[in-house]
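Asker: next one to model:
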Amino acid sequence: MTREPGSRLPAGHSAAPETRRVLKVCGATTPDDITTLAAAGADCVGVWHGVPGGHAELPEERLTELVAAAHATGRLDPVLVTFLGDPQVLAGLARRTGLRWLQLHAYQPPPVVAALRAALPDAVLVKVLHLRGGSCVERPLIGAYERAGTDLFLLDTATEDGRIGSTGHRLSEKDVLALLPRLTRPFLLAGGISPHNRPDYDGVVAHPGFRGVDVDTGARDAQGRFSAPAVTALARAWRTAMSLEESR
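Answerer: All right, here's what the predicted structure looks like:
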């Protein structure tokens, strides 16, 4: 059966484990992707729906198929990655597909989180915070997002031309560390993550709120396909080898 997240967060909602670090790999589009990621050491798989023009956008029928495939692995938690902002639409989608993790990847306001929390009390709600030019775009709203019921934040880049999601642009550790005192929820780190730049984030990894990383490009080969060696290298670099073995 799919692994249940561990202890509860301050708001009382189920989310990622308090101590275990996870590797989330984004952009699966086929059952073969799911098989590769599960075997190579990923913990969560991002499946896209409601991401206009996204390279991994899925119609609902295919989304449902991949969610079921992820659950069938016994280790992968499927995570909806979406720009959608209608909580009724999102709640209905979650119920129909069996999704429990929802990642709001655009600029959905705190009331959307609150409505989703009311509609899906057992869901894991992930809100992306975008850093651009060293500053967090949503900084004034962080407290409101937390009060609305956010379980996890995901810290990612927004480019100067406004692109968000799977940009491959790295976050500065200095900028991330400057933001962390504002958070009372745990967080995942995204943005150009690779096995080689793990030492550049020692301070972030040591933070008690750090729960793992979210990767897309760094999990792929030169042809853009998911690569088992690349995923395993990410898992080993960002978690200890012991924790990787224990997660199997």
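Asker: rest of the way, CA atoms for contacts and neighbours
Answerer: Will do.
Asker: the closest residue to residue 36 other than its chain neighbours and residue 135, how far apart?
Answerer: Across the structure, with Cα to Cα, 6 or more residues apart in numbering as the measure, the residue nearest residue 36 apart from its sequence neighbours is residue 228 (6.0 Å). Separation of residue 228 from residue 135 (Cα to Cα, to the nearest Å) stands at 34 Å.
Asker: structure for this one too, so we can compare:
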Amino acid sequence: MNRTKIKICGLFRPCDAEFVNSAQPDFAGFVFYEKSRRNVTPQEARKLREAIRPEIRTVGVFVDAPLERIAALYRERTIGIVQLHGGEDDFFIERLRQTLPRAEIWKAFKIRSAKDLLSAERSCADRVLLDNGYGTGKCFDWSLIRSLSRPFILAGGLTPRNIPEAVSRFHPYAVDVSSGVEKDGLKDRDKIAAAVDAIRSMEEY
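Answerer: Predicted coordinates:
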């Protein structure tokens, strides 16, 4: 079985790029959402992308953003993956896919019930992300995952301490960590390193 990948999300400071370069996660995420305290402008994201090692794929996180804005960031290679975190439906995803036929598209779902999981199961996105909410930093009821048959990205409340349990129980395609690697609301070098080490130590899974 392939190793679970890890994404460190919500980078917005130059030192955040240094932290991920040192830890070398698989993905680094930029949040393009004005209401988020981790929001970055296209210009800030462009500088971060230039500073981050090329082998670390960058993910743009959007909440009901205009298609044209997403496309521009992808075409200029600021981001390599599109993550949709709002009310975007399959129709929007198909429009985006027609506009960016080579882009990998992830769709996030707030998991509160088996019905929410069914929506994720049926999504036409390339990958689905299961979350508790929009940046709450808490886990949802993991027992609901058992009924999902497609590969998924697990988010919400993950920390270096509980990542091994999540990986051993559910073997997700990837884990997405943000507040769990922060101290006082800012990314922490040691916590990022610990989260990546927690994944690397699970190679057998």
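Asker: TM-score for this pair?
Answerer: The TM-score (TM-score structural alignment, normalised by the length of the second structure) is 0.88; 203 aligned residues with a Cα RMSD of 2.2 Å.
Asker: more neighbours: which of residue 228 and residue 135 of the first structure?
Answerer: Just comparing residue 228 of the first structure and residue 135: by other Cα atoms under 10 Å the higher neighbour count belongs to residue 228, 21 against 15.
Asker: what's that one aligned with over in the second structure?
Answerer: In the second structure, the residue paired with residue 228 of the first structure is residue 189, using TM-score structural alignment.
Asker: my read: that match touches residue 24, true?
Answerer: No. In terms of Cα atoms under 8 Å, residue 189 of the second structure does not count as a neighbour of residue 24; the distance is 11.5 Å.
Asker: sorry, back to before: for the residue nearest to residue 36 of the first structure, list the residues it contacts.
Answerer: Contacts of residue 228 of the first structure were listed using Cα atoms under 8 Å, 6 or more residues apart in numbering, and they are 36-37, 39-40, 219.
Asker: helix, strand, or coil at the aligned partner of residue 79 of the first structure in the second structure?
Answerer: Here residue 79 of the first structure is matched to residue 59 in the second structure, going by TM-score structural alignment. Using DSSP: H, G, I helix; E, B strand; the rest coil as the criterion, the local structure at residue 59 of the second structure reads strand.
Asker: these two touch, right, residue 59 of the second structure and residue 77?
Answerer: No. Taking Cα under 8 Å as the contact criterion, residue 59 of the second structure and residue 77 are not neighbours in contact, 10.4 Å apart.
Asker: and the two? Which one has more around it.
Answerer: Each of residue 59 of the second structure and residue 77 had its neighbours counted (other Cα under 10 Å), and the higher figure belongs to residue 59 (25 against 14).
Asker: mind checking how far the more buried one is from residue 98 of the second structure?
Answerer: Distance check for residue 59 of the second structure against residue 98 of the second structure: by Cα to Cα, it reads 19 Å.
Asker: cool, residue 159 of the second structure as well?
Answerer: With distances defined as Cα to Cα, the gap from residue 159 of the second structure to residue 98 of the second structure amounts to 36 Å.
Asker: which one's more surrounded, those two?
Answerer: The residue with the greater number of neighbours, taking residue 159 of the second structure and residue 98 and applying other Cα under 10 Å, is residue 159; the counts read 22 against 11.
Asker: quick check: the counterpart of that one in the first structure vs residue 25 of the first structure, distance?
Answerer: In the first structure, the residue paired with residue 159 of the second structure is residue 194, using TM-score structural alignment. Residue 194 of the first structure sits 12 Å away from residue 25 of the first structure when distances are taken as Cα to Cα.
Asker: residues contacting the helix ranked longest in the first structure, please?
Answerer: Across the first structure, the helix with the greatest residue count (assigned by DSSP state H) is helix 60-72. Contacts of helix 60-72 of the first structure with the rest of the structure, by Cα under 8 Å, 6+ apart, involve 1-2, 29-31, 34, 45, 47-49, 76-78, 96-99.
Asker: one more time with 7 Å
Answerer: 2, 30-31, 34, 47, 76-78, 97, 99 (Cα atoms under 7 Å, 6 or more residues apart in numbering).
Asker: include distance to residue 202 of the first structure and secondary structure when you put these into JSON lines, please.
Answerer: As requested, the contacts of helix 60-72 of the first structure are arranged in JSON lines below (distance: Cα to Cα, whole Å; DSSP: H, G, I helix; E, B strand; the rest coil):
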{"residue": "2", "distance to residue 202 of the first structure": "30", "secondary structure": "coil"}
{"residue": "30", "distance to residue 202 of the first structure": "34", "secondary structure": "coil"}
{"residue": "31", "distance to residue 202 of the first structure": "35", "secondary structure": "helix"}
{"residue": "34", "distance to residue 202 of the first structure": "30", "secondary structure": "helix"}
{"residue": "47", "distance to residue 202 of the first structure": "29", "secondary structure": "strand"}
{"residue": "76", "distance to residue 202 of the first structure": "26", "secondary structure": "coil"}
{"residue": "77", "distance to residue 202 of the first structure": "26", "secondary structure": "strand"}
{"residue": "78", "distance to residue 202 of the first structure": "28", "secondary structure": "strand"}
{"residue": "97", "distance to residue 202 of the first structure": "38", "secondary structure": "helix"}
{"residue": "99", "distance to residue 202 of the first structure": "33", "secondary structure": "coil"}
